[in-house]
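K.L.:
Using only what follows, build the 3D model:
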Amino acid sequence: MRNIVFGILVVFFAFLSCRNDEDSLQKIDQIFNLYIKDGAGKDLLNTGKPGSFSYSMNDTFGNTVTAPVSSSLKMTSDSVYYIEYIAGAKRRTLDSISPDNRTYHSKIALELKRTVNNVADTINDTLEIQYEWTPSVFQVSKVYYNHELKFTKEPGAPNVVTVIK
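P.N.:
Below you'll find the predicted structure:
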């Protein structure tokens, strides 16, 4: 009889531990896509086309002078290339007025290289990503490109930044 009661208690507590509490989950939305185009709308990340850029990203807050940040060069279904940044750069607290609402930021040095008419061209740009943290969400909130605001988070909208070079 004791074994039956003990077995029922074990099953009951196992059932309680498996319940799903949706309120305690934090939504994480930290991926954003960076498109680089010229004034006519030409994709400047398609390295197969003349005048396009190759790129590298380094964490400005990194431990060393060169602290590469991982990213991926991806392509949309209509053959437009973009840089997908997921994470990797160190985040520093920018604002923590409330323990339930904080702002973090990362700074990335973006180096764009291309060759035009046999002349090497290197452009050094900066990318600052601001993140909003609350108990319910951690998300990209703003993106600055060369200190100019290029993106502000809209609820439900994808995190897409387009830069005109």
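
K.L.:
make it CA atoms for all contacts and neighbour counts henceforth
P.N.:
Noted.

K.L.:
how close does Thr103 sit to Thr134?
P.N.:
Distance of Thr103 to Thr134, given as Cα to Cα, to the nearest Å: 9 Å.

K.L.:
burial of the nearest residue to Glu111 once chain neighbours are set aside, as a residue count?
P.N.:
Nearest residue to Glu111 in three dimensions, chain neighbours excluded: Asn124, at 4.7 Å (Cα to Cα, 6 or more residues apart in numbering). Other residues near Asn124 come to 13 when the count uses other Cα atoms under 10 Å.

K.L.:
Now do the strands in the chain.
P.N.:
27-29, 32-37, 54-59, 72-75, 81-85, 92-98, 101-116, 119-133, 137-145, 148-152, 160-164 (DSSP state E).

K.L.:
quick one more, to check against the first:
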Amino acid sequence: MKNIFLYILLLSGVVISCGSDDDSLQRIDQILNIYMKSDTNPDLLNAKKSGSFTSFSVNDMLGDKENSPVTTMPLRMRQDSVFYIEYIGGAQRKKFDSAGTTYYSRMALTLNRTVNNAPQPVVTDILEIRYRNTPEVFQVSEVLYNNKSVFTKGAGTPNSINNVTITK
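P.N.:
Alright, predicted model coming up:
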């Protein structure tokens, strides 16, 4: 009889400890779809279009080494054949403030272009992503491209894939 009571007590403890409290989970919202366009070219990431960039690479400026490539930024294509860079994560984040409510990542985006089969000078731009951190959500709050704000997201805005358009 003692053994049955102990098993029931143990089973009750396991069931209670496995319960979840959805309010204690922090939502993560950091996916970016980065589009590039110009006044004359609506898709600078389509290597087949004249004047577009033929390739790109991304280096984490806050990484442990001077050369810290961010490899989790693939080039994707929408159904309407517009290309974008998908950023899911991978760059180091550092505290922006002492309270730990704002973080940032900084990356060097190197863009290569070929015109008439001749390589053009390499373009290196700076992409900075700022994040808001609360007990409820860790989310993108602002994206800066060459120190110019190209995307902002207000506090309390629902989680979603964040579309960022850069005009060059």
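
K.L.:
So for Thr103 and Thr134 of the first structure, which sits in the more crowded spot?
P.N.:
Using other Cα under 10 Å, the more surrounded residue of Thr103 of the first structure and Thr134 is Thr103, with 21 against 15.

K.L.:
which residues touch that one?
P.N.:
Residues in contact with Thr103 of the first structure (Cα atoms under 8 Å, 6 or more residues apart in numbering) are Thr93, Leu94, Asp95, Ser96, Gln130, Tyr131, Glu132, Trp133.

K.L.:
Same question for Gln130 of the first structure.
P.N.:
Counted by Cα under 8 Å, 6+ apart, Gln130 of the first structure has contacts Thr103, Tyr104, His105, Ser106, Val140, Ser141, Lys142, Val143.

K.L.:
do the same with Gln26 of the second structure
P.N.:
Applying Cα under 8 Å, 6+ apart to Gln26 of the second structure gives the contacts Pro135, Glu136, Val137, Phe138.

K.L.:
Now which of those residues would you call buried?
P.N.:
Those of the contacts of Gln26 of the second structure that meet the buried threshold are Val137, Phe138, by 16 or more other Cα atoms under 10 Å.

K.L.:
Check the burial of Ser84 of the first structure by counting its neighbours.
P.N.:
Wrong residue type there; residue 84 of the first structure is Glu, not Ser. A total of 18 residues lie near Glu84 of the first structure under the criterion other Cα under 10 Å.

K.L.:
wait, Thr122 of the first structure
P.N.:
Neighbours around Thr122 of the first structure, by other Cα under 10 Å: 14.

K.L.:
how about the nearest residue to it, chain neighbours excluded?
P.N.:
With sequence-adjacent residues excluded and distances taken as Cα to Cα, 6+ apart, Thr122 of the first structure is closest to Lys113, at 4.5 Å.

K.L.:
Let me know the distance separating the one you found from Phe61 of the first structure.
P.N.:
22 Å.

K.L.:
same check, this time on Glu22 of the first structure
P.N.:
Applying Cα to Cα, the value for Glu22 of the first structure to Phe61 of the first structure is 35 Å.

K.L.:
Between those two, point out the one with more neighbours.
P.N.:
Counting neighbours by other Cα under 10 Å for Glu22 of the first structure and for Phe61 shows that Phe61 has the greater number, 17 against 7.

K.L.:
ok, that one - contacts?
P.N.:
Phe61 of the first structure sits next to Ala89, Lys90, Arg91, Ser106, Lys107, Ile108 when contact means Cα under 8 Å, 6+ apart.

K.L.:
Mind giving me the PyMOL select for those, buried ones only?
P.N.:
Buried residues within the contacts of Phe61 of the first structure, by 16+ other Cα under 10 Å, are selected in PyMOL with:
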select buried, resi 89+90+91+106+107+108
